[in-house]
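J.: got a structure for you, letters missing:
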């Protein structure tokens, strides 16, 4: 195993401002979703003192044993009315995810706690007194194996919520994994959530405990991490230890914190849609006006293509040619600067319905949706509303064939790592995802959000967050695992699509039915 490393250590606590965070006058780097802040695998000779190892320190004076043996940290408290041993590390955490392994040597009498945003205090024994957000795993309670969320305020630990599963047995000398997240959901509230499972089994999809807290002293306040070892034994020498290993702390980034207000750039369109960023400008369709427009800060709005075939979604090939999903000719066209020509217009001899949105992977594989919105009374030839995949070497393949009355695939985008394809079903009100296999084929269709109000187009930021345009006057914003970060109001019912552009791809460019807008993101 590699030696433990610390990738980010900050010494003072920080307050999150509207736009950036400063510590001792220096601006912190932009938030990078999933960035590794800290790793610890406790690689050390047996009987190494945990206290003082790699900046770990004992908090309080109730530790009977803190040592590293078999590349795991062991912790035993002194017996008392509370019997709690605590070890702290100064790596700063504000919005973070902790994953780690725990072992019980006698789970009937033990519990393991882990804190983020911790100030380093120990209960009411130290100055400052203890403060932070914690998760606690235990078996000794009569209800069975349990996990709970806590906070410590002025040295007093207070439970938010607990979950017990009588059917789940915590075994001695067995590895269990814990995933624990703490992040600002708004400037005044923090979301906590956690789950645990036996190592070697499948991690649960659902969070076993989740809580939204508004305790003022812990909002926007960073702090260190700490490990608690607790025992029910209140007198005599405590023999069994709790053990921890393989700690990882990763950064979480709420994309909606610190964003600018909505700025309307142009209005008066008939049906704006399908924006794409190309080099230094945006292109977007006005479907009903049969026009593709160009917009940039220097020259403003210009006509890029008249007689656009009532294009809808736009995107780019690997060489920068413009792809368009066209309603009039029911085709996907390609324009290398010399005018649009047909790339695809039939599937197995039948004409498409009306290609709607499209995206091309780094392998040159084109994915596009084909609902029937643009038929406008013309007879359909395909008996389904589809999601297609195309590459010159493999041809055209229907990856999804939806019922023509109940499914209308619409907006489609790839995750930043290109391993997941997301698409909206406007009729069903769902955001779906599919696994992208190495050959570009799709599998494992799953739903990650439902009950959306006519989800239309979408875009994805560099951290993988998904921005779904809805006909509910808003974007609904989801993390890659489907967590709903919140909404961005657009003040027009038909919110149609979006893309990221500008310097650092840090501007959210928005189309609503009659206008184009932008928001500057704080990433």
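T.: Cool, the structure landed. Since this is a predicted model, take the numbers as computed values, not measurements.

J.: going forward, measure contacts between C-alpha atoms and count neighbours the same way
T.: OK.

J.: Need the distance between the two termini of stretch 448-461.
T.: Distance across stretch 448-461, first residue to last, is 17 Å (C-alpha to C-alpha, to the nearest Å).

J.: buried set for it?
T.: Neighbour counts over stretch 448-461 (16 or more other C-alpha atoms under 10 Å) mark 448, 449, 452, 453, 454, 455, 456, 457, 458, 459, 460, 461 as buried.

J.: ok, and the closest non-adjacent residue to the second one?
T.: What that stands for is residue 449. residue 431 (5.0 Å; C-alpha to C-alpha, 6 or more residues apart in numbering).

J.: From residue 466, how far off is the closest residue to residue 422 other than its chain neighbours?
T.: Counting by C-alpha to C-alpha, 6+ apart, residue 422 lies nearest to residue 433, which is 4.4 Å off, once chain neighbours are set aside. Applying C-alpha to C-alpha, one obtains 11 Å for the distance of residue 433 from residue 466.

J.: One more: residue 164?
T.: Counting by C-alpha to C-alpha, the gap between residue 164 and residue 466 amounts to 33 Å.

J.: Who has more neighbours out of these two?
T.: A direct count of neighbours by other C-alpha atoms under 10 Å for residue 164 and residue 466 places residue 466 higher, at 28 against 19.

J.: Comparison target below:
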């Protein structure tokens, strides 16, 4: 029997008894589904959900796809304008990777690029074959990716603390690696505007050994991770000896490669995902900081909107506060569709995590309920009407009745 929509499963560690209970429920559901199939009674199975008992079965072993999908939840009639009634949420791929991020669609190659940040590998996903292949190893803990107007891949690297571009002849061009004499922190997410300008966030989230470039010790203080810095000089120059600087959101001129700070940590704490509105008059930026506000008020896991004028950002305001069912979720990657709706990767408790969808006025019109937190997402496919969602070691997809705005 399905639980009420906002019912939550335990968010903390499960006891042995709870774990056994959940396992028994899942086993019972699998046996019931098997008996129903054997008896030719698939139509009698109630539509499952990630918070129902037994839980929904994802992946190729799922007995049937229910449409309309019970995990596509409507809060406003306008959501129906972007949702196809006969298109279910699909677990397109799952494997032995660690943490997918930075999905970017190549219109020329017709494939999806994703970064396994902790695995320090870029992968190429082919939707038609549902196959995943290694695209680049070592990727220096790459995170955000995008393609420019010439189809060249632009990547944010945590490990090297830089933004790079891969040319068509295989050369690597370093676009940005320092600002005012100091190396960047850990470039996170990135977008390209209609003029070819590059915008990216540079929070300190990648200054950890397992997903980037940890800071060198200061006055004997090992810093984050309690690392022991006993490397030789050559190794230290490659993966050590750097210190983070102030948080920024940057604009990079594609011709001169001049790097300009458009926001600092004093304006917005923990900048993460970012994207433009379809007309590029508004830039949306996520704050992923929990309970940490900047002196000017930007933070607390909100999504902020800014007016864009002549390469500068003005009129900072809260677009959405990412609250649902009394819970404050953490936003991460964001993308806009052609109608101006904002699709937001939501991290939070089971039953609430997945993707939130807001209209241009900042009202939540619907959401996609998934069995795990989503880190980032993008639109792709030959008509840019397929939503790709990265969730840990899994790619989920949904065919929609709209198209993505921008390049990726």
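T.: It's in. These figures come from a predicted structure and were not determined experimentally.

J.: TM-score for this pair?
T.: Once superposed, chain against chain, the TM-score is 0.63 (TM-score structural alignment, normalised by the length of the second structure); 276 aligned residues with a C-alpha RMSD of 2.4 Å.

J.: circling back: what is the equivalent residue in the second structure for the residue nearest to residue 422 of the first structure?
T.: In the second structure, the residue matched to residue 433 of the first structure (TM-score structural alignment) is residue 305.

J.: can you tell me the helix or strand for that match?
T.: strand 303-309 (DSSP states H and E).

J.: which residues sit against that strand?
T.: Residues outside strand 303-309 of the second structure that contact it (C-alpha atoms under 8 Å, 6 or more residues apart in numbering): 280-287, 298, 313-322, 331.

J.: 7 Å - rerun?
T.: Applying C-alpha atoms under 7 Å, 6 or more residues apart in numbering, the contact partners of strand 303-309 of the second structure are 281-287, 313-321.

J.: Just the buried ones from those, in PyMOL syntax?
T.: In PyMOL syntax, the buried subset of the contacts of strand 303-309 of the second structure is picked out as below (16+ other C-alpha under 10 Å):
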select buried, resi 282+283+284+285+286+287+313+316+318+319+320+321
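
J.: Any idea how far apart the tips of stretch 248-265 of the first structure sit?
T.: Stretch 248-265 of the first structure end-to-end distance (C-alpha to C-alpha) = 43 Å.

J.: For the biggest strand by length in the second structure, give me the average deviation versus the first structure.
T.: Of all segments of type strand in the second structure, defined using DSSP state E, the longest is strand 312-320. Here the mean offset of strand 312-320 of the second structure against the first structure after fitting is 1.3 Å, by mean C-alpha distance after the TM-score superposition for the first structure.

J.: Packing partners of that strand?
T.: strand 303-309 (3 or more C-alpha pairs under 7 Å, 6 or more residues apart in numbering; DSSP states H and E).

J.: quick one: buried residues of the strand it packs on?
T.: 303, 304, 305, 306, 307.

J.: which two of the residues you listed lie the greatest distance from each other?
T.: Distance extremes for those: the farthest pair is 303 and 307 at 13.7 Å, using C-alpha to C-alpha.

J.: Could you measure from the closest residue to residue 77 of the second structure other than its chain neighbours over to residue 396 of the second structure?
T.: Distances taken as C-alpha to C-alpha, 6+ apart place residue 365 nearest to residue 77 of the second structure, at 7.6 Å, with adjacent residues excluded. From residue 365 of the second structure over to residue 396 of the second structure the distance is 20 Å, taken as C-alpha to C-alpha.
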